[in-house]
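Asks: can you look at this prediction? I've put the sequence above it.
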Amino acid sequence: MIRKAALAAMAMLALTVPAAAQAPVFDGRALADQAIATARREAYRSGKVDWPALEAKVHAAAGQARDELDMLAVYAQLLEGLGDGHSFVQVPDDRRKAYLARHGREFDATAAHYPQTSAFIMRRDQAFQRLKLGPRAEATILVAPKVFGGGAGAKAYANGLYRALADAAPTSCGYVLDLRGNVGGNLWPMLTGLSPLLGDGFASGEEDASGARSVYANLKSGAAVIAAGPRPAPSARRPMGWPAPTPASSNPMAPTW
């Protein structure tokens, strides 16, 4: 009798102990579908993409993914399939290294690499040079290389261009802007640094896949001013107290050509 009671108590205890929580099953296809939906809505060339074929490739790759780290290659394949040459996956270095350690290759190793067409593609530093045009006239040559990222590097880039323009203004009748090797990157350090040449009102915006355009920022007094939209304010701004460069048209030494 005692044994039966003990067994009954153990059975009741087993019924009241909660089952161990099961880890959620990873669903790579669901993540792929979310990415595909976003790409179809946002991609500039969305109307030119063979979506059934691309979705089939992405779903097949997602079916092999074990976790979100493996999904990096899936996302890279999706963006490569857009065919715009300007869409890619950006992740912190530790995630890239983790994928490399697991698979022995970069997650975007199969992406197409376009040949470089400029001998100046490796230029990283700004340069400034005076160009004599006659006994009383000179111009300034400015080399504006590519720049990526924000923060202190973007500010230093913008400040360097602006300072060169400000310093050259009293004696320069014009400027030669050397953009060879500049493949782009962060637009705003370039624009704010060159704002004395562009003037107030230079606007930048976007055009979506439907052709609709929106202006979200413009230049004013050497700073990027957000006009509309959720974007954060650009990090590169002209330091207060710098002199405004004199326009070449008001320079008494400027020739009349």
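Replies: Right, received. Where do you want to start?

Asks: CA only for contacts and neighbour counts going forward, please
Replies: Fine.

Asks: pull out the buried residues from stretch 25-34.
Replies: The neighbour-count check on stretch 25-34 (16 or more other C-alpha atoms under 10 Å) flags 28-29, 31-32 as buried.

Asks: what does stretch 234-250 give?
Replies: Neighbour counts over stretch 234-250 (16+ other C-alpha under 10 Å) mark 234-238, 245-246, 248 as buried.

Asks: can you map out the helices along the stretch 101-250 of the chain?
Replies: Ranges of helices in the stretch 101-250 of the chain, per DSSP state H, counting those that start in this stretch, are 151-168, 187-193, 195-198.

Asks: who touches stretch 214-234?
Replies: If you take C-alpha atoms under 8 Å, 6 or more residues apart in numbering as the criterion, stretch 214-234 is touched by 188, 191-193, 195-196, 199-207, 236-238.

Asks: what subset of the residues you listed is buried?
Replies: Buried by 16+ other C-alpha under 10 Å: 188, 191-193, 195-196, 203-204, 236-238, out of the contacts of stretch 214-234.

Asks: so what touches the helix or strand hosting Ala30?
Replies: Taking DSSP states H and E as the definition, Ala30 sits inside helix 28-42. Contact with helix 28-42 is made by 46, 55, 58-59, 62-63, 65-68, 71, 74-75, 78-79, 208-209, as judged by C-alpha under 8 Å, 6+ apart.

Asks: take the one below as the second:
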Amino acid sequence: MVLVGGLATAATAPRPDPVRDYLLNALGLLRANSIDQKSVDWPRAEAEAVREIAGVTEPAGTYSAIRNVIAELGNPHTYLRGPNAARPPAPSTIEVPSSRTFGDLAELTVPGFLANPAAAGRYVSAGVAALAAADANRPCGWIVDLRANDGGDMHPMLTVVAPLLGDGVVGSFAAPDGPTPWTLRSGRLTVGTASTTESNPLQLARPRPPVAVLTSSRTASSGEATLIAFRGLARAATFGQPTAGLATGNVPFPLSDGAMLVITMVHDVDRTGRVYGNTPIPPDHPLPATATTDEVIAAASAWLHTQPGC
């Protein structure tokens, strides 16, 4: 009788459903980690998502249902990347910082950086070299161009601009369990208690220079975090157009098929305590969208030459 009962139980046990499990795992990650988790009725959303994938046999068939729930969260910075898009680019193809000098000023262009540990050292090394090459001319003021910085990993970016920012807390993440400060010490960035491998020990010929930061609607995510590190700094001002409005921190969660669920978990905060989010950050000195690069540089240069020591 025990054997027969055991067979009967086994016969009625639900069959494993890896596709359904994949879906519910993704939704569970969103529910547990998103800063917008309270905006969704999770039992209803999960039930609707399960109904939506009826008959689906591959994980890719759940993407639409997952994205529908992401849309309910209402955060444009949270997203799902398929396996092909989730693969990092070759390190040699990632743009690196560059610099130029003109007159008594220097310009440092800081591009976005796709999170790729294998490329971080190359990016920082190029940035340190660019900063050093421009500093050899002893510029009295600096322009930091973030107009095309569409984000990625902020750690290499902040490491590159560390000598322009100086030591101390330059910003933080606001999370439910408390703030996580971004701290620079001797060119090394520490976020919370985790320090970066790379550092930028360069000592500027003219320490604590005035800095003009250029922004546009393409300045996004970690590009905005880099901008925020200069916000509240008395010797810095921003020029150009409002940013994209994605000033929040994301954490990537790999899924079993190679896709990546990128979840917004924290807000960016500047050194004055101002909290940012999904609203574009306006520049201190707005310029027309039709302004040419020469006109933007001219406006920034004129301001720099009004600052002490320049």
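Replies: That came in fine, so what should we check first? Predicted model only: the values in this text are computed from it and were never measured.

Asks: what's the TM-score here?
Replies: Taking TM-score structural alignment, normalised by the length of the first structure as the basis, the two superposed chains have a TM-score of 0.60; 195 aligned residues with a C-alpha RMSD of 3.6 Å.

Asks: give me the secondary structure label for the closest residue in space to Asp67 of the first structure that isn't next to it in sequence.
Replies: Ranked by C-alpha to C-alpha, 6 or more residues apart in numbering and with sequence neighbours excluded, the top spatial neighbour of Asp67 of the first structure is Phe26, at 6.4 Å. What DSSP: H, G, I helix; E, B strand; the rest coil gives for Phe26 of the first structure is coil.

Asks: Phe26 of the first structure maps to what in the second structure?
Replies: Under the alignment (TM-score structural alignment), Phe26 of the first structure maps onto Asp17 of the second structure.

Asks: please apply the same query to Ala139 of the first structure.
Replies: Ala139 of the first structure maps onto Leu105 in the second structure, by TM-score structural alignment.

Asks: show me what contacts its match?
Replies: 139-143, 301.

Asks: now do 7 Å
Replies: Leu105 of the second structure makes contact with 139-142, according to C-alpha atoms under 7 Å, 6 or more residues apart in numbering.

Asks: OK, contacts around the nearest residue to it once chain neighbours are set aside?
Replies: Closest residue to Leu105 of the second structure apart from its sequence neighbours, by C-alpha to C-alpha, 6+ apart: Pro139 at 4.7 Å. Pro139 of the second structure sits next to 104-106 when contact means C-alpha under 7 Å, 6+ apart.

Asks: got TSV for these, with distance to His267 of the second structure too?
Replies: Shown next, in TSV, are those (distance: C-alpha to C-alpha, whole Å):
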residue	distance to His267 of the second structure
Asp104	37
Leu105	33
Ala106	31
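
Asks: nearest to Ala115 of the second structure, of these?
Replies: Ala115 of the second structure lies nearest to Ala106 out of the contacts of Pro139 of the second structure, by C-alpha to C-alpha, at 27.4 Å.

Asks: ok, now which ones touch the closest one?
Replies: With contact taken as C-alpha under 7 Å, 6+ apart, Ala106 of the second structure is in contact with 100, 134, 139, 141-143.

Asks: related to what we said a few turns ago, of the contacts of Pro139 of the second structure, which is the nearest to Leu261 of the second structure?
Replies: Nearest to Leu261 of the second structure among the contacts of Pro139 of the second structure is Ala106, at 39.1 Å by C-alpha to C-alpha.
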